[in-house]
Each structure stands twice: as structure tokens, then as C-alpha cells.
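Trainee: next come a sequence and a model predicted from it.
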Amino acid sequence: MRKRRKTYSCGLEAALAVTGGRWKSLILWVLSHQGTKRFGELRRAATGISEKMLIQELKELELDGIVARKDFKQVPPRVEYSLTALGIELGEATQPLCDWGTKNIERIGGQPLQVEPAPPHRLEL
């Protein structure tokens, strides 16, 4: 885990130092709600992030002890990312903020993403 050399005025400042920016929070949310992901899966789930930015954010989250990286040493490369115990705790702590955003998305000038429901699965015999 990376040792930060800064004194924080409050816990919120420390938490924002770890999750600051648009992408880290989104990566945390994806791993909290969808579980372990490969790099490509994370990139598709975090719509709009560049490959370079995703690599950078994952490295920082790993250094801060939030994300664990598992390299399977295979060809083609296979790497998975998951939350550490510290990351799970942080994900749980951010859930009320997510709930607030969902509740007030329209009041703050946004609109919810419209996701079409998946068609029912049919079992072919």
C-alpha cells in the first residue's frame, strides 16, 4: 500500500484523495456491484474511459490498497481486478452517496441512463 505523505484535515479529505476524480469512483462502483472483472470488461463497464486512463487509475487504486490485481501469467494475457477488504469497505461507504445521486439526478440537471430490459431467456429443446 502506498504511504501518502500528507496531513488531512478530515476523513472526507483522505477518502477523496483515494477516490478523487470521475474514473476511480466509477471503477470502485463497477467492482463493488459487479464483482471481479478483466481489463476489457472494466473498460466496457466504465463507458468513456480511455485505455491509458484506466491503466493509470487501476495502478493508483492498487497502490492505495483498494484494488487487487491478479495476473494469471498466460498467453494471451489474462489479468483480473477485484476489490480488497479495504476496497469493499470503501464501496459500502460510498453507497449512500450513490443513493443520493440516484434520488436527485433530475434535480441536479441530469437524467438517468435508459437501459432496455433484457429479453426473457428461452430454453430451446
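Mentor: That came in fine, so what should we check first?
Trainee: hey, let's count contacts and neighbours off CA atoms from now on
Mentor: Will do.
Trainee: what are the buried residues along stretch 32-43?
Mentor: Neighbour counts over stretch 32-43 (16 or more other C-alpha atoms under 10 Å) mark 32, 36-37, 39, 42-43 as buried.
Trainee: which among these gets closest to G101?
Mentor: Distance to G101 across the buried residues of stretch 32-43 (C-alpha to C-alpha) is lowest for S32, with 16.6 Å.
Trainee: give the contact list for that closest one.
Mentor: If you count contacts by C-alpha atoms under 8 Å, 6 or more residues apart in numbering, S32 has them with 83, 88, 91-92.
Trainee: and the comparison structure, right after this:
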Amino acid sequence: DATVNITELIVHIHQELASVAEAAQVVTDCNQSNAVNAQEVENNFTGISEGTEKISSVTGELMEIVKELETANSDIVENIQTISAVTEEVSAHANETFEACEVNSELVDSVSGIVSDISDKATGLHAAE
């Protein structure tokens, strides 16, 4: 009877050990899976870190481009203001030139009238001789 009990106890212990071995294998498999997942997460974070660095770099380059555009826009505005001032001066001179031409035209008309009168008087004097 004791032998049967011992045999049953050994069988039971053997079954429990097999169950423990199976549970240990499940834990080992889970640990391996977790290790793979942890490596994938690490790789993802590395990718995120590299992407963030790239974004930072590109943002810096973009800021430089925006500064250059701002400077160029300021230069354009300044040049437009200069062109506007020159155009105003040219317009003022054009008006002065036009007014001077009108005065000259009036003077030419006056001189032409005087010359015509002198010519008429010269003709009259010549006829009186």
C-alpha cells in the first residue's frame, strides 16, 4: 500500500513538474516576445528621435530662408519707394518742361507777330520810296 502511495505521489510530482516546466516555457516565450517588442519600441523611439532632429534641422533652415525673404522684401519695398520718389521728380520736371514749352510757344508767336509787323512796315517803307 505504501508502494502504491509512493508511486502515485511520484506520478503526481512528475505531472506537477511537467506543468511547472510548461509554465516556465510559457514565461520564457513571453519574455522572448517582450524582448522583441521592447527592441521594436526602442527602434521606434530611435526613429522618432531621428525624425525630431531632422524636423529641428529643417525648421532652422526654413527660419534662415524666411529671414532672407524678409530682407529681400524690405529691399523691394525700399526700391519701390525710391522709384516712386524718382517718378514724382520726373513728373514735376515734365510739368515744368511743359509749362516752359508753352511760354516759349507764346514767345515765338509774339516774336513772329513782331517780325510780321516789321516786315509789313519795311514793305510799306519800300513802297513809299
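Mentor: Cool, got the structure. Values in this document were obtained by computation on a predicted structure and should not be read as measured data.
Trainee: and the TM-score between them?
Mentor: The TM-score (TM-score structural alignment, normalised by the length of the first structure) is 0.18; 29 aligned residues with a C-alpha RMSD of 3.3 Å.
Trainee: picking that back up, scan the contacts of S32 of the first structure and report the most crowded one.
Mentor: L83 (24 neighbours; other C-alpha atoms under 10 Å).
Trainee: what sits closest to that one if chain neighbours are left out?
Mentor: Leaving aside its sequence neighbours, L83 of the first structure sits nearest to V67 (C-alpha to C-alpha, 6 or more residues apart in numbering; 4.6 Å).
Trainee: that neighbour - how many residues pack around it?
Mentor: By the criterion of other C-alpha under 10 Å, V67 of the first structure has 24 neighbours.
Trainee: now do the contacts for it.
Mentor: Neighbour list for V67 of the first structure: 58, 61, 81-84, 87 [criterion: C-alpha under 8 Å, 6+ apart].
Trainee: just the ones in helices from those residues, please.
Mentor: If you go by DSSP state H, these have 58, 61, 87 in helices.
Trainee: so the second one makes contact with K24?
Mentor: To tie it back to what came earlier, the one meant is L61 of the first structure. Yes: checked against C-alpha atoms under 8 Å, the pair L61 of the first structure and K24 is within contact range at 7.5 Å.
Trainee: circling back to that earlier point, okay if I get the contacts of V67 of the first structure as TSV plus distance to W100 of the first structure?
Mentor: Formatted as TSV, the contacts of V67 of the first structure follow (distance: C-alpha to C-alpha, whole Å):
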residue	distance to W100 of the first structure
L58	26
L61	24
Y81	27
S82	25
L83	23
T84	25
G87	20
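Trainee: ok, and the most crowded of the residues you listed?
Mentor: Neighbour count (other C-alpha under 10 Å) singles out L83 as the most crowded of the contacts of V67 of the first structure, with 24 neighbours.
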